[in-house]
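Colleague: Need a 3D model of the following:
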Amino acid sequence: MEFDLQWLLLGLPVAFALGWLASRFDLRQWKREQKESPKAYYQGLNLLLNEQHDKAIDAFIEAVQHDPDTSELHFALGNLFRRRGEYERAVRVHEHLLKRADLPASERERAQHALAQDFMKAGLFDRAQQAFEALEGTVFDTEARLALLALHERSREWRAAAEVAARLERSGSGSFATRIAHHWCELAAEADARQQRSEADEALQRAREAAPQSPRPLIMAGQRERARGEHRAALLHWGTLMAAHPAAFNLVAADYADSAKALGEAEAALERLEALYRRQPSSDLLAAIGRLDGDAARQRQRTLAHLQHNGSLSAAQALLASGDDEAKAVRDAVARAAKPLQRYRCAACAFEAQNYFWQCPGCLGWDTYPPLRQEDL
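Modeller: Sure, this is the predicted structure:
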């Protein structure tokens, strides 16, 4: 069968025309997609700036559909989901990015960090820990370790927290000595609760080695000695505390007075407390002095002077307590008014508590409570 060249001559122009039409169609579609993608992206940004998060998410989803390979759109969308509390959707977005084989190493690390933040916000601490640990040696190494430190503290894994804090300090990320001392103090308290005295002694020694100038190890050491009846040793620890941290001494002023009385050294202790009170008056010191001085008239004069110079409602309450029954209504009113001012307040988040905390229950910050009650600040 002979091949007819006429068909070839006719077919070539037809094939060329079809190819040209197809290329024109693809070019127009590509231009349209390229035009629509940034338009949706900028529309999403505008909506986001106007606090219209629902519409912004819809716009970003539309932009991602037009250009599914653009990682920036995925990051923007994932961050929006996280801010809105839609953590499951944020996780899906960032996990999708991690599954892409063409994602550069820097973008992969960024996606891993975003995924770890998703888990952290969602309260999935085990998965968050694994995700942050996977960032070791990356540009997010320091941020990941700081997050791990917060995770260990939240979970009360104090030994692990101390190790992470020590690594951060060795890497030059700042000083974590006081924070490490708190970790060892927490371990000492837990060991004491289990009646493992030697383990508690070792933990407390580690705390003092980590931060020799920190007041908490001295306070705890004195309290442990006093609980065992070793009042002399307790006074030695608290004497060091009084010289190095006079403000923090308020936390144990009453215990100091009781231990001094137990040793028959009330007079000498009274002189020391009065000297400290003259430099830094406080209601806690005033109460401790009252424990040591058996003369009610002198203590009443001290309380009146404190009330006149410091305007303390606690002093007014103490003064009224020594009066007759006719003053009962006034005493009760002053007691109610004084109670809020007898609390400690976190300087970071303003969380108030009747008891002193080394770590704020509200913001989880360390040493954010001044060692003075509100009325003495």
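
Colleague: Could you use CA atoms for every contact and neighbour count after this?
Modeller: Fine.

Colleague: mind listing the helices for the stretch 201-350 of the chain?
Modeller: Taking DSSP state H, counting those that start in this stretch as the criterion, the stretch 201-350 of the chain contains helices spanning 215-227, 231-244, 253-262, 266-279, 283-292, 296-310, 313-321, 328-338.

Colleague: what's the fourth one packed up against?
Modeller: Spelled out, that is helix 266-279. helix 253-262, helix 283-292 (3 or more Cα pairs under 8 Å, 6 or more residues apart in numbering; DSSP states H and E).

Colleague: Can you tell me which of the ones you listed is nearest to P13?
Modeller: Closest approach to P13 among the helices and strands packed on helix 266-279 is made by helix 283-292 (101.7 Å; Cα to Cα).

Colleague: just the angle between that closest one and helix 253-262, please?
Modeller: 20 degrees (axes from the mean of the first three to the mean of the last three Cα atoms, to 10 degrees).

Colleague: And the top helix by length along the chain, what does it pack against?
Modeller: Counting by DSSP state H, the longest helix found in the chain is helix 5-49. On a contact count with 3+ Cα pairs under 8 Å, 6+ apart, helix 5-49 meets helix 53-66.

Colleague: The helix it packs on vs helix 5-49, what angle?
Modeller: Orientation of helix 53-66 against helix 5-49 (the same axes, to 10 degrees) gives an angle of 160 degrees.

Colleague: how far does helix 53-66 sit from the chain's center?
Modeller: 34 Å (Cα atoms, centre = their mean, to the nearest Å).

Colleague: same question, stretch 204-214
Modeller: The answer for stretch 204-214 is 21 Å, by Cα atoms, centre = their mean.

Colleague: One more sequence to fold, the one below, so I can look at both together:
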Amino acid sequence: MEFDPQTALPLGLLGLMVAFALGWLASRFDLKQWKREQQESPKAYYKGLNLLLSEQPDKAIDAFIEAVQQDPGTSELHFGLGNLFRRRGEYERAVRVHQHLLGRGDLSVTERDRAQHALAQDFLKAGLFDRAEAAFKALEGSAFGTDAKLELLTLYERTRDWPAAIEIARQLEAAGAGSFATRVAHYHCEIALEAETCRRAAEAEAALHEARTAAPQAARPRVLEGHRHVQAGRHREALAVWDDLLAVQPTTFPLIAGDYAASALACNDDAAASSRLKAVYERQPSLDLLTALLRLTPDAAERQSLLRAHLQAHPTLSAAVVLLKEQLARGESLSVADAEQLQLLAAAAAKPGQRYRCAACGFEAQHYFWQCPGCQTWDSYPPRRQEDQ
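Modeller: Here you go, the predicted structure:
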């Protein structure tokens, strides 16, 4: 068969037209499919968000998984899903989501650091402290560097790695993240306590010195130093340290008021100590200070006067118990005024137990309700008061 140019030309043109038509149809099909996917993905996302706001986390997770499957390239959906897993305690699934993100090659540096930070938080929440530490350290120099150091500080506190905590706190201070002096002082105090437990006196003393150097106004180093003197039988030295505490942090003094009185009695300095305690008590009355002051007051009538004055000004059950002990120790019966005061205290203390509590929402009321005023549930109040249950 001979070649006819006039016939070949229309056939070639027809082939080109067919190819163009097929390409156009394919592009239209792909475009429609892409539009449909783009429409379905936000729908699934908003569905998950709505379920989450409606406090239906299980269904919300299913919706987010569907959205991720429809649009696996969207990193925000992965972050949202991973955070949901972590909040629900499903740390292994959260780790898988964030590791998948880190394995993608199309993430920007910022998104990669964000995924690394999320993965480190997963490990921390799961209790995998070694892996969390390594993950946080990998963020050094990134936009999440300061946050990672703060998380590391928390991690070292939980694992009681005080030297590492001190180092991280110093780095944070150098980076301008604020002052960590008080926390560093606490870390040194913890080191001192551990050294004292292991009978390493020199190390404990050095740690307390570092604590006072880190935070000169901190109360805890002085409290511990005084206790060390007491354990060694150096009561005058303990009193001197705690006098310094009284001058620097007077609000903390009630914590060691009883020990202060005991040391004063041990070195026959009870008169001077009683005078100091009275001055402190007048400025900031507390039962701890009163109890210490009573130990230094030999006269029974004066002790009774101090107790009644405190109970009248500060009517608490704890103060009433101290008064009762004092009366029993003396073998005396309560006066009418004391009995009336104790009756008022007992009535006030009994009030919380006289309430009814809704079994559905916990709403408490003095009167019984057939329908809870809080959650509107019927028959949700047990017919017994709290103190009877």
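
Colleague: returning to what we had before: okay, the helices and strands packed on helix 266-279 of the first structure in CSV with distance to N46 of the first structure next?
Modeller: As requested, these are exported to CSV (distance: least, Cα to Cα, whole Å):
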stretch, distance to N46 of the first structure
helix 253-262, 59
helix 283-292, 56
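
Colleague: okay, these in TSV with mean neighbour count next?
Modeller: Converted to TSV, those look like this (neighbours: other Cα atoms under 10 Å):
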stretch	mean neighbour count
helix 253-262	20
helix 283-292	21
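
Colleague: And the helices in the stretch 51-200 of the first structure?
Modeller: Going by DSSP H, counting those that start in this stretch, the stretch 51-200 of the first structure shows helices at 53-66, 71-83, 87-99, 105-122, 125-133, 141-154, 158-170, 177-193, 197-210.

Colleague: would CSV of these with mean neighbour count and distance to R279 of the first structure be doable?
Modeller: Below are the helices of the stretch 51-200 of the first structure laid out as CSV (neighbours: other Cα atoms under 10 Å; distance: least, Cα to Cα, whole Å):
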stretch, mean neighbour count, distance to R279 of the first structure
helix 53-66, 19, 56
helix 71-83, 20, 50
helix 87-99, 19, 54
helix 105-122, 20, 47
helix 125-133, 18, 47
helix 141-154, 19, 37
helix 158-170, 18, 36
helix 177-193, 21, 26
helix 197-210, 19, 27
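
Colleague: Format the ones you listed as a markdown table; extra columns: distance to D293 of the first structure.
Modeller: Below are these laid out as a markdown table (distance: least, Cα to Cα, whole Å):
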| stretch | distance to D293 of the first structure |
| --- | --- |
| helix 53-66 | 66 |
| helix 71-83 | 59 |
| helix 87-99 | 61 |
| helix 105-122 | 54 |
| helix 125-133 | 53 |
| helix 141-154 | 43 |
| helix 158-170 | 42 |
| helix 177-193 | 33 |
| helix 197-210 | 34 |
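
Colleague: who wins for proximity to L307 of the first structure among those?
Modeller: L307 of the first structure sits nearest to helix 177-193 of all those, at 35.7 Å, using Cα to Cα.

Colleague: Where does that closest one end up in the second structure?
Modeller: On the basis of TM-score structural alignment, helix 177-193 of the first structure is assigned to residues 181-197 in the second structure.

Colleague: which residues are contacting the matching stretch?
Modeller: Applying Cα atoms under 8 Å, 6 or more residues apart in numbering, the external contacts of stretch 181-197 of the second structure come out as 162-163, 165-166, 169, 201, 203-208, 210-212, 214-215, 218, 220-221, 224.

Colleague: Once aligned, what mean separation remains between it and the first structure?
Modeller: Mean deviation of stretch 181-197 of the second structure from its aligned counterpart in the first structure after superposition (mean Cα distance after the TM-score superposition for the first structure): 0.5 Å.

Colleague: Can you tell me how far the spatially most central residue of the second structure is from L311 of the second structure?
Modeller: By Cα atoms, centre = their mean, the mean C-alpha position of the second structure lies nearest to T154, the distance being 9.9 Å. To L311 of the second structure, T154 of the second structure is 43 Å away according to Cα to Cα, to the nearest Å.

Colleague: How about Q70 of the second structure?
Modeller: Taken as Cα to Cα, the span from Q70 of the second structure to L311 of the second structure is 71 Å.

Colleague: returning to what we had before: please say which position in the first structure the residue nearest to the centre of the second structure maps to.
Modeller: Correspondence of T154 of the second structure to the first structure, assessed by TM-score structural alignment: A150.

Colleague: any idea what sits nearest that match, other than its immediate chain neighbours?
Modeller: Spatial nearest neighbour of A150 of the first structure, excluding adjacent residues (Cα to Cα, 6 or more residues apart in numbering): A161 at 7.9 Å.

Colleague: ok, now A327 of the first structure?
Modeller: L320 (6.8 Å).

Colleague: L152 of the second structure is in contact with E133, isn't it?
Modeller: Yes - using Cα atoms under 8 Å, L152 of the second structure makes contact with E133 at a distance of 6.6 Å.
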